Each structure stands twice: as C-alpha cells, then as structure tokens.
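Engineer: generate coordinates for the sequence data below:
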Amino acid sequence: MDQDQPDWNLLRAFEATAQEGSLSAAARRLGLTQPTLSRQIAALEDRLALMLFERNGRYLHLTDAGRELLPHVQDMGDAANRLSLSASGQQSDLAGLVRITASEVASAHMLPPILQSLRLRAPQIIAEVVAGDDIRNLMTREADIALRHVRPEQPNLIARLIAERKGYFYATTGYLDKRGRPETLADLAEHDWIGMGDLKRVLEYMFSLNLPITEDNFRVRTESGLVAWEMCKTGLGIIPMDETVAAGTPGLEKILPDELVVTFPLWLVAHREVHTNPRIRLVYDLLGEALG
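Structural biologist: A predicted model of the protein is given here:
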C-alpha cells in the first residue's frame, strides 16, 4: 500500500476505533480480535508516518493528525455505504419482513421518511415498526433492529453508536404567555410539567439537572411519549424533546436553552444475524446512514 492508495480495511479500523474510543469496543463492532485491530492501526500509522492515537489508560484519543484525517475517512465510508446499499437493494433475494422497534416519538417523527427511502431502494422488503417506549427483546426476535438510547449488554447483540442527539425543554407560546417565561431554574417550580413514563425515574433525572420540581408539578401524566408530546402541543405544560422533532412543530419555545440542554446517545442495535441476513443488513445500514 502507498499513501495515494490506502487500504480501506486499515482506514475502516481507524474510523471504528476513533468512534468507539477503545480497541476492544472497535474490535467487537468490526468482528475482529483486538490484536488484529491493533496491528491494523499500527500498519496505517506506519504507512502514513503519522501517530493517529494517544493512549490514556484503556482509552484512545485522537491526535491532531487523527482528527484531521477522520472526516475524510468518514466521507469515504459514507460513499462506500451508499454504493453498497444501492447495489444490495437491487438483489432479488431481499424479499421478506424486517421488524424495527423504536420509541413512539422516533417511530412517528424519524422513521417514516427513512421507510420511504427503503421503499424506493428495496420495494420487496416489508417493514414493520414496533412502536413503544419499552425495550423490545432482540434475543427472542420480537424485533430485528432496535433504536435505543442505552447500549445493550447482551453478547449476541451488536450495537453501533450512530449519533449524539440534543434536546431542550419546550412549552407552547400560548402557555408561556399565560404563565410567564422562566428566567431562572427556580422559576420552573411554579410551572406545570407533563409526566412521561416512569415518574420516579423522571424525577431522579430532573434532580440531576438541579431542577426544583416535585411530583406535584406533573399535572398530567401518561406512559406514552407520543401522547405526552401532543399534550405539550396543546399547552398543558413543559416537556423535554429531541430538537429535531421539536423543530418541525410551530408555536413552541425553548425553556432556558442556555442552561437546559440535554444530550443523549442513539444506538442502532441488532442481533449478530444482521451480518448474514441481507435484508436485515440493508435496513440496518440504511438506518445508520439516515440517522448517523
């Protein structure tokens, strides 16, 4: 290999390690042994005559050279994925059902345009969306692919971190005109909140953000994330939401956006069979491309 014609396997090893932050996690993602991955990284650094990572305990951090190289490698990976998806979508053996599970909000606001793209690329695939805020069990095949905000621990599942998403707290302009716009965190104790899911866990999370609210602030409650969002849109109170979802809804305002910013991971999860089932792999890669 020369510097003008890099080996894609080495570049893929570099990209996975940069995203995962450790050799062990990157090796699991690529289906390699850790020593093999380590040799690939060393080979790339040797060929480029650059040090791409610095080791800090069990974790690896990109050097300045590594940070400069990463976006170019990611562009190459995106192009390769698009080529693979386009080609595999034409295969005649891709007929069949693929079940995708995601939260109600993600199912309603994120998946429809992706499923439209899937219909164009592989019309013989039938996509079933299992919408729910509970965690479906991929091990027993209640679903083939899951979108989750936590990384699974089961060894037979593969998980890919595809995005770090950002959220804010929202209320309608009408609600804020009536109740006043909070100027400090303390002001939030005087407002109505919409309860979503397990109230105890919600309160623990609010406490971690130093929000001075109690169970009494949650004047309406529901187990459904989608219903809670509709409650917010009608002016019933304040709720946190992914900023991309909220951006498509007029008449909403962010609450203390400089202080209350929530970041959360988005994991794409599947059983290891994704590597051998072409239709599941196609949908898995398409979701990663669209949401990553």
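
Engineer: going by C-alpha atoms from here, please, whenever you check contacts or count neighbours.
Structural biologist: Noted.

Engineer: which residues does residue 182 contact?
Structural biologist: Residue 182 sits next to 188, 255, 256 when contact means CA atoms under 8 Å, 6 or more residues apart in numbering.

Engineer: all strands of this protein, in order?
Structural biologist: 53-56, 59-62, 96-102, 125-131, 145-148, 157-172, 193-196, 218-222, 239-242, 252-254, 262-271 (DSSP state E).

Engineer: between the third one and strand 125-131, how big is the angle?
Structural biologist: Strand 96-102 and strand 125-131 are oriented at 20 degrees to each other (axes from the mean of the first three to the mean of the last three CA atoms, to 10 degrees).

Engineer: what's the angle from strand 96-102 to strand 262-271?
Structural biologist: 150 degrees.

Engineer: in strand 96-102, what counts as buried?
Structural biologist: Applying a neighbour-count criterion of 16 or more other CA atoms under 10 Å, one finds 98, 99, 100, 101, 102 buried in strand 96-102.

Engineer: before we move on, what about the second one?
Structural biologist: Of the residues in strand 59-62, those scored as buried under the neighbour-count criterion (16+ other CA under 10 Å) are 60, 61, 62.

Engineer: including distance to residue 14, could those residues go into JSON lines?
Structural biologist: Shown next, in JSON lines, are the buried residues of strand 59-62 (distance: CA to CA, whole Å):
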{"residue": "60", "distance to residue 14": "11"}
{"residue": "61", "distance to residue 14": "12"}
{"residue": "62", "distance to residue 14": "10"}
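
Engineer: ok so, going back, which among the contacts of residue 182 end up buried?
Structural biologist: Counted by 16+ other CA under 10 Å, the contacts of residue 182 give 188, 255, 256 as buried.

Engineer: okay, now the closest residue to residue 152 other than its chain neighbours: neighbour count?
Structural biologist: Distances taken as CA to CA, 6 or more residues apart in numbering place residue 159 nearest to residue 152, at 7.2 Å, with adjacent residues excluded. Residue 159 is flanked by 25 other residues according to other CA atoms under 10 Å.

Engineer: residues contacting residue 159?
Structural biologist: Residue 159 neighbours (CA under 8 Å, 6+ apart): 29, 151, 152, 267, 268, 269, 270.

Engineer: then residue 188?
Structural biologist: 182, 211, 212, 213.

Engineer: quick one: which of those residues sit in helices?
Structural biologist: Within the contacts of residue 188, no residue falls in helices by DSSP state H.

Engineer: can you flag the buried ones in the residues you listed?
Structural biologist: Buried among these by 16+ other CA under 10 Å: 211, 213.

Engineer: for the comparison step, fold the sequence that follows:
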Amino acid sequence: MDWRSIKFDWNKARAFLVTAEEGSLSAAARALDMNQPTLSRQVSSFEEELGVSLFERVGKGLELTPHGLQLVDHVRAMGEAAVQFSLTATGQIDQIEGVVAISASDAVSTYILPDMMVDIRRAEPGVILEIVATNTLSDLRRREADIAVRHAQPIEPDLIGRKVRCVNCWLYATPDYLASIGAPASLADLNNADFIGFGDNTQLLQGLNAIGIPASPDSFKLSCENGTVSWELVRKGLGIGIITEDIALNFPELIRVPVPQTPIPVSYWLVAHKELRTNRRIRFVFDRLVEAFAKYPQP
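Structural biologist: Model prediction:
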C-alpha cells in the first residue's frame, strides 16, 4: 500500500491514544486541555473512520476492545515519532542513531574500512556500523546492506553511486620470492613464476595474458576466493599476487615486481539505494565515507 494514499487525522489518533492511556474521557480531556464533548466527538469519529469499536465502558472508566489493543501500540509509536520530529525540528536533538550496514570486498573490509570507521564512530556514537565483508554484490534493493563499496558504477535505476577513488592494480611479491626465481627483469622472466589465484582463475589468467604476462593454468599453485587470505599467501613468499596499490601501502615488506607492467585501473564507487536522499542516518555515513576516501593516502 502506498502511504501517500492514506488519509489520516493525527488529532483523532492522539485523542484515542491519550484516552487509552488515561482510562477515561474526563482524564484525557484534562491531559489534552480540551473539553470532554470535543474529545468524545474525536474518538467517536476515529472509530467511525476505522469501522471498529475501540473502547468499551467498564464502570466509570473505559477499556480497550481487542481492536483497540491491536491499534494502540502503533499509535503510541506514532506519538513518540511525532515527539522526536518536534524535538529535531526545533534543534533539541542532533544525534543520529541506528544501524548502517556497509558492504565491501573482504580486502577493502580488512585493510581500508577500519581506519575510516574511527572518525564516524567519534562523530556519531549512536550510529551502529555493520561491515558486510563479501566478494559478491550485496543486493541493496533487498536491504542486504545500506551502502556498498563497489568497483563499478551501478546500473540499477533505483540505486545511486558516487565515484570516490581510482587506483591501479600491480603485481607484488616478497624480495625473497623474486630472488628465488632469478630476480625477474622482464615479462618473459615470469614464465616459471607462481601466481596466487583468486577462486576461479579464468578471468585472472586472461587478464595477465592480456598485459603480456606468460601465465598458464599451471602457474596457480595456490588459490583462495578470500582476497585477504590470498594476500597473506603473497606475504608468506609463496608467489606473486595482484592487488590495488592503496592496499599494498599497508605492507612495506612487499615490493612491486620489477618488470614492465601495464597498470590495471580500478575505480571505487559508493553505492546506495535512492532512499539515501531522505534517510539522515545513511546519508551521514555515506558523506563521511566520501570524505574518508578523499583523505585516504594516495599511492
């Protein structure tokens, strides 16, 4: 149901709520500072619009009917929301609270996002941040995450994206590993090198071949779909890995393989549902991430 098609009179709903909380029309009229006949008319009109009976008289008081019991919690929540709205509108509440889920690859989740979380937590302690580390695309339309860090511009019409960074991928290895394969100086020297794979290595192999690296399926002696694990295998001197230069900044013990390399550009996009425009909590985290990527060290 489209909420914009619903006709709703908050004054009548408030009259119902206060009457339910006070237990009688006279007490509710005093609480609302109105005369009892006016209050009674609002409650009766509310019942007529809903087509149900909300109260039954018990002695000198009123008790909620089963229908009234079903509705009162919803109206109470509306009342609390109205109070929060009023306080925020008058500048009495500035804090942002609630959960914001951020989806990113395991490598980005491990090596980049934690530093960015520090400023967000300090700025808004009421925001609960949940990092969804996954190498598959989270479905933002199904709310698997609120914000996603992706490497491609979104094409879905109900998603919005902002490009926040562009870096290059290069080949990296430990000095000891490179020494063990004869200190390669040309692409041809990598013919006998071991490469650390990433799950299904078909696309990776095609990419390496496309930039002139003589790799074959036999070149991948170790593979893992988890990018963080793959990178740790490189750090242990078990082969050559390919990764973005910004993540490589975290590991000074690794060096770029000293052969002529064609850089592979990688873009970072922050992606969110179009709800971003109206959700203050998600917009706050989104904007802070934009700032964080802008300040993140450049390779």
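
Engineer: what's the TM-score for these two chains?
Structural biologist: Here the superposed chains carry a TM-score of 0.67, computed using TM-score structural alignment, normalised by the length of the first structure; 203 aligned residues with a CA RMSD of 1.5 Å.

Engineer: and which of the contacts of residue 159 of the first structure is nearest to residue 13 of the first structure?
Structural biologist: The shortest approach to residue 13 of the first structure among those belongs to residue 29, at 9.9 Å (CA to CA).

Engineer: count of residues packed around the residue nearest to the closest one when sequence neighbours are not counted?
Structural biologist: Ranked by CA to CA, 6+ apart and with sequence neighbours excluded, the top spatial neighbour of residue 29 of the first structure is residue 158, at 6.8 Å. For residue 158 of the first structure, the neighbour count with other CA under 10 Å is 23.

Engineer: residue 158 of the first structure matches what in the second structure?
Structural biologist: Under the alignment (TM-score structural alignment), residue 158 of the first structure maps onto residue 160 of the second structure.

Engineer: got the contact list for that match?
Structural biologist: 154, 271, 272, 273, 274.

Engineer: quick check: closest non-adjacent residue to residue 184 of the first structure.
Structural biologist: Nearest to residue 184 of the first structure is residue 256, by CA to CA, 6+ apart, at 7.5 Å.

Engineer: which one in the second structure is aligned with the one you found?
Structural biologist: Under TM-score structural alignment, residue 256 of the first structure pairs with residue 258 in the second structure.

Engineer: please enumerate the helices of the stretch 1-150 of the first structure.
Structural biologist: Along the stretch 1-150 of the first structure, counting by DSSP state H, counting those that start in this stretch, helices occupy 8-20, 23-30, 34-48, 64-88, 104-109, 111-121.

Engineer: what's the closest of those helices to residue 169 of the first structure?
Structural biologist: Here helix 104-109 is closest among the helices of the stretch 1-150 of the first structure (CA to CA), at 15.3 Å.

Engineer: list just the nearest of the buried residues of strand 96-102 of the first structure to residue 171 of the first structure.
Structural biologist: residue 102 (24.2 Å).

Engineer: quick one, what contacts the corresponding residue of the second structure for the closest one?
Structural biologist: Matched to the second structure by TM-score structural alignment, residue 102 of the first structure sits across from residue 104. By CA under 8 Å, 6+ apart, the residues touching residue 104 of the second structure are 131, 132, 133, 134, 135, 148, 149, 150.

Engineer: please repeat the previous calculation with a cut-off of 6 Å.
Structural biologist: Contact analysis of residue 104 of the second structure by CA atoms under 6 Å, 6 or more residues apart in numbering lists 133, 148, 149.

Engineer: what's the answer for residue 185 of the second structure, then?
Structural biologist: 258, 259 are the contacts of residue 185 of the second structure under CA under 6 Å, 6+ apart.

Engineer: and the aligned partner of it in the first structure, how far from residue 36 of the first structure?
Structural biologist: Matched by TM-score structural alignment, residue 185 of the second structure corresponds to residue 183 in the first structure. As for residue 183 of the first structure, its distance to residue 36 of the first structure is 54 Å (criterion: CA to CA, to the nearest Å).

Engineer: one more: residue 200 of the first structure?
Structural biologist: Counting by CA to CA - residue 200 of the first structure and residue 36 of the first structure are separated by 45 Å.

Engineer: likewise for residue 53 of the first structure?
Structural biologist: From residue 53 of the first structure to residue 36 of the first structure the distance is 16 Å (CA to CA).

Engineer: list the helices and strands the top helix by length along the second structure packs on?
Structural biologist: The single longest helix within the second structure, with elements called by DSSP H, is helix 66-89. The contact analysis (3 or more CA pairs under 6 Å, 6 or more residues apart in numbering; DSSP states H and E) places helix 66-89 of the second structure against no helix or strand.

Engineer: can we see that at 8 Å?
Structural biologist: When contacts are defined as 3 or more CA pairs under 8 Å, 6 or more residues apart in numbering; DSSP states H and E, helix 66-89 of the second structure packs onto helix 10-22.

Engineer: who's in contact with the helix or strand just after the helix it packs on?
Structural biologist: Moving toward the C-terminus from helix 10-22 of the second structure, the next helix or strand (DSSP states H and E) is helix 25-32. Applying CA under 8 Å, 6+ apart, the external contacts of helix 25-32 of the second structure come out as 15, 18, 19, 21, 22, 35, 36, 39, 40, 61, 62.

Engineer: nearest residue to the third one other than its sequence neighbours?
Structural biologist: The shortest distance from residue 19 of the second structure to any residue other than its chain neighbours is 4.9 Å, reached at residue 28 (CA to CA, 6+ apart).

Engineer: count the neighbours of that neighbour for me.
Structural biologist: The number of residues near residue 28 of the second structure, taken as other CA under 10 Å, comes to 23.

Engineer: so what corresponds to it in the first structure?
Structural biologist: Counting by TM-score structural alignment, residue 28 of the second structure has no partner.
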